[in-house]
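Asker: The amino acid sequence is not available; the structure is as follows:
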C-alpha cells in the first residue's frame, strides 16, 4: 500500500497482558517497507517510571519516540498517575498542531492498568487487561484471550505464545520477540 506516494511502513505487533498482579508487554521485531522486510529485530518497547510501566508503539518510529518522551514527561508531571498522564497525552496529541500529525499508537501496561492511547484522543482500558496494537494485533489479541480463558499461563508466557501465534498468521509480524515484565 502507498501513502502520499510512498510505500506504507508496516512494522508491528505489540501485546500487553495483566494477570495475577503481573504485567507483561511484548512485540515482534519485524519492520517492513511496502512488501519488503527491512529489519528483523526492531525494539518497540520501553520501560518508564523506574521500570514500573512498560510501553510499546506501533507506527512511525520517530513519531512514537516523540510520543513516548511526551508520555514520560506527563508521568513525571502527574506523579506517576498512569491514567491521568495518558488522558493528558491524548488531549495534547489531539489538539496540538504539531502532535496531531504524528502517526503512532501506544500500548501501556503496569501491574494495575493496561491502556491503549491513540492520536484521536482515545484512552482505552480494555475490560480483560489485554492491549494489542499494530498490524498483527487482532491475531495476538484473539490468542491471548483464548490463553487467558483456557490456561493458567502467566502474563509473560501468554504474551510470548500469543505473539508467536500472530507471527504464524500475519505477514507483518515475525518471531523475534522482545518482552518485558513488571
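Answerer: Structure's in. What do you need? Every value quoted in this text rests on a predicted model; they were computed, and no experiment measured them.

Asker: Please count neighbours and contacts with C-alpha atoms only from this point.
Answerer: Fine.

Asker: List the contacts of residue 180.
Answerer: 24, 25, 26, 45, 47, 54, 156 (Cα atoms under 8 Å, 6 or more residues apart in numbering).

Asker: Please tabulate those residues in TSV, including the columns secondary structure, distance to residue 13 and neighbour count.
Answerer: Output for the contacts of residue 180, formatted as TSV (DSSP: H, G, I helix; E, B strand; the rest coil; distance: Cα to Cα, whole Å; neighbours: other Cα atoms under 10 Å):
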residue	secondary structure	distance to residue 13	neighbour count
24	strand	14	29
25	strand	11	34
26	strand	8	29
45	strand	11	23
47	strand	17	18
54	strand	15	25
156	helix	15	22
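
Asker: Can you tell me which of those is nearest residue 72?
Answerer: The nearest member of the contacts of residue 180 to residue 72, counting by Cα to Cα, is residue 47 at 9.8 Å.

Asker: residues contacting the nearest residue to the closest one once chain neighbours are set aside?
Answerer: Nearest residue to residue 47 in three dimensions, chain neighbours excluded: residue 54, at 4.4 Å (Cα to Cα, 6 or more residues apart in numbering). When contacts are counted by Cα under 8 Å, 6+ apart, residue 54 is found next to 24, 25, 45, 46, 47, 48, 108, 109, 110, 180, 181, 182.

Asker: moving C-terminal of the helix ranked longest in the chain, what's the next helix or strand?
Answerer: Secondary structure of the chain per DSSP state H: the longest helix is helix 61-77. Downstream of helix 61-77, the next assigned helix or strand under DSSP states H and E is helix 82-95.

Asker: ok, and here's another one to check against it:
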C-alpha cells in the first residue's frame, strides 16, 4: 500500500500545567488509525529517572517514534544530570540533524518540576508562556481551556484534568482515559 493512501495514526492530547510549585502532565489514552479507535488506554505520559533525576515526559505522535526519542532524552539526561534544558537542546539538535531521527514523527512535553519544554523534530525546544503547554490533535483545545482556568483557585492537577475533559469533548482523537503524573522541584 502506498504511503499516500495509508490513513495515518492520529490522536492524543498531552498537557503540562505549572502552578503553585507543581507541574502536572496529563495525556489521554486513545490510539486511532484513520477513523478507527485501536486502543483506548495507552499510557503516553511517563516518569523517567535517569541517575535519580526525575523527569516527566508526555508524547504525541507515533508511539514507536516517541519511545525512540524518550530513550535518546534519557541518555542525554544521564550525560547532563540536573540540566533538563541542556539535555533537551542536545536531543533536539540530534533529532534535527540525524538522518534516522529526522523521520520520527512525534512531539514531547518534558518537565523536571521546575521547567516545562516542548520538543519538536524541527529542532525546537520551547518553554511555554503562561505556564501551560499542550501538544497533539486536541492540544489547542486543552491549551485554551487551561489558560482560561489559570487564574482560578484550581490546582495544577484540576486544571489539567478539566482541560483534558474539554479537549476530549471536542477532539474525536482524544478520549477521557487519562494518565496523570505530578512533579515538583
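Answerer: Received, thanks. Here the structure is a predicted model, which is why all the values come from computation and not from measurement.

Asker: which position in structure 2 aligns with residue 124 of structure 1?
Answerer: In structure 2, the residue matched to residue 124 of structure 1 (TM-score structural alignment) is residue 126.

Asker: For structure 2, which segments count as helices?
Answerer: 63-79, 84-97, 139-149, 156-170.

Asker: Quick check: which of these is buried the most?
Answerer: When those are scored by mean count of other Cα atoms under 10 Å, the highest mean neighbour count falls to helix 156-170 (a mean of 22).

Asker: with structure 1 superposed, average distance for that helix?
Answerer: Helix 156-170 of structure 2, aligned to structure 1 and superposed, deviates on average by 0.7 Å (mean Cα distance after the TM-score superposition for structure 1).

Asker: quick one: contacts of that helix?
Answerer: 13, 15-20, 22-28, 138-139, 141-143, 145-146, 149-150, 174-176, 182.

Asker: same deal with stretch 72-89 of structure 1?
Answerer: Residues outside stretch 72-89 of structure 1 that contact it (Cα under 8 Å, 6+ apart): 48, 49, 70, 71, 113, 117, 121, 123.

Asker: If we use 10 Å, what do you get?
Answerer: Stretch 72-89 of structure 1 is contacted from outside by 47-50, 52-53, 55, 66-71, 90-95, 99, 106, 108-110, 112-119, 121-125, using Cα atoms under 10 Å, 6 or more residues apart in numbering.

Asker: what span of structure 2 lines up against that stretch?
Answerer: Going by TM-score structural alignment: stretch 72-89 of structure 1 matches residues 74-91.

Asker: for the matching stretch, the distance to its chain's centre please.
Answerer: Chain-centre distance of stretch 74-91 of structure 2: 17 Å, with Cα atoms, centre = their mean, to the nearest Å.

Asker: before we move on, what about stretch 67-83 of structure 2?
Answerer: That offset, for stretch 67-83 of structure 2, works out to 15 Å (Cα atoms, centre = their mean).

Asker: can you check stretch 30-42 of structure 1 too?
Answerer: For stretch 30-42 of structure 1, the distance to the chain centre is 17 Å (Cα atoms, centre = their mean).

Asker: what comes up buried for it?
Answerer: 30, 31, 32, 33, 37, 40, 42 (16 or more other Cα atoms under 10 Å).

Asker: Ok, stretch 13-30 of structure 2 next?
Answerer: Quick answer for stretch 13-30 of structure 2 (16+ other Cα under 10 Å): 13-19, 22-30.

Asker: measure the residue nearest to residue 70 of structure 1 when sequence neighbours are not counted to residue 49 of structure 1 for me?
Answerer: Residue nearest to residue 70 of structure 1 in three dimensions, not counting chain neighbours: residue 89, with 7.1 Å by Cα to Cα, 6+ apart. As for residue 89 of structure 1, its distance to residue 49 of structure 1 is 16 Å (criterion: Cα to Cα, to the nearest Å).
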